[in-house]
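Chemist: Sharing a sequence plus its predicted fold:
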Amino acid sequence: VHFIGVNPKYRRRGIASTLYSYFFDVARANNRKVIKAITSPVNKKSIQFHREIGFQIEAGDDEIEGVSVHTNYDGNGGSRVLFLKHV
């Protein structure tokens, strides 16, 4: 899966959680053990959401606004928060 996003008008209705739940089921059925996700360090709602559904932030090499990030993950200046979830 490259991207999961929900139009702001439809958030807080369980749509993203349902999409991720289905993805976790498919991953388990295919013997996958770890799921990774990324988001921008300024996207506080995404960080909160991923934590709520059981992702943990993987320690990076820097910190932005109290959140561990991987610098240049998306190229020069593209720091990202990396999440891991064991399924």
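Modeler: Here it is on my side, so go on. This is a predicted model, so every value here is computed, not measured.
Chemist: Please make it C-alpha for all contacts and neighbour counts, starting now.
Modeler: OK.
Chemist: what about the helices in this structure?
Modeler: 15-29, 44-52 (DSSP state H).
Chemist: Presented hereafter is structure B, for comparison with structure A:
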Amino acid sequence: IDLCKWIRLNDLQCVYPNVDIALRMYICTPATNCSAERSFSCLKRVKIYLRSTMSEERLNYLAILCIEKTILQDLDIKFVIDEFARRKASRKVF
């Protein structure tokens, strides 16, 4: 990172264009691809034998819920249930 900054500060990217590009590519390359592997392992847990008959859309939603479980844990479950019941209520108020 320091070398890339030094090349930029001294305006040497036109003198060493390939070095500049290679350094930027190296800096942007992640060390691992944990998030992709974590997503696939979550999908494997979600798609078990009993759920293999569900639709692709529902499977995608379950996988997203499994992957983003930190957001899911912060939700107020009572509010979600009440909101779902309010929207899906089949009773008419007279």
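Modeler: Yep, it's here. Please read these numbers as outputs of a predicted model, since none were measured by experiment.
Chemist: After superposition, what is the TM-score?
Modeler: With the length set by TM-score structural alignment, normalised by the length of the first structure, the two chains reach a TM-score of 0.25; 30 aligned residues with a CA RMSD of 3.5 Å.
Chemist: could I get the helices of the first structure as a markdown table with mean neighbour count?
Modeler: Output for the helices of the first structure, formatted as a markdown table (neighbours: other CA atoms under 10 Å):
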| stretch | mean neighbour count |
| --- | --- |
| helix 15-29 | 14 |
| helix 44-52 | 14 |
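Chemist: CSV for these, including distance to K85 of the first structure?
Modeler: Listed next are the helices of the first structure as CSV, based on distance: least, CA to CA, whole Å:
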stretch, distance to K85 of the first structure
helix 15-29, 10
helix 44-52, 9
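Chemist: Out of these, flag the one nearest A37 of the first structure.
Modeler: helix 44-52 (8.4 Å; CA to CA).
Chemist: what does the closest one contact?
Modeler: Contacts to helix 44-52 of the first structure, defined as CA atoms under 8 Å, 6 or more residues apart in numbering, come from residues T39, P41, Q56, I57, F83.
Chemist: Ignoring the adjacent residues along the chain, who's closest to the last one?
Modeler: Counting by CA to CA, 6 or more residues apart in numbering, F83 of the first structure lies nearest to I57, which is 4.5 Å off, once chain neighbours are set aside.
Chemist: next one: V34 of the first structure
Modeler: Among residues not flanking V34 of the first structure along the chain, H86 sits closest, at 4.5 Å (CA to CA, 6+ apart).
Chemist: Right, I'll call it a day here.
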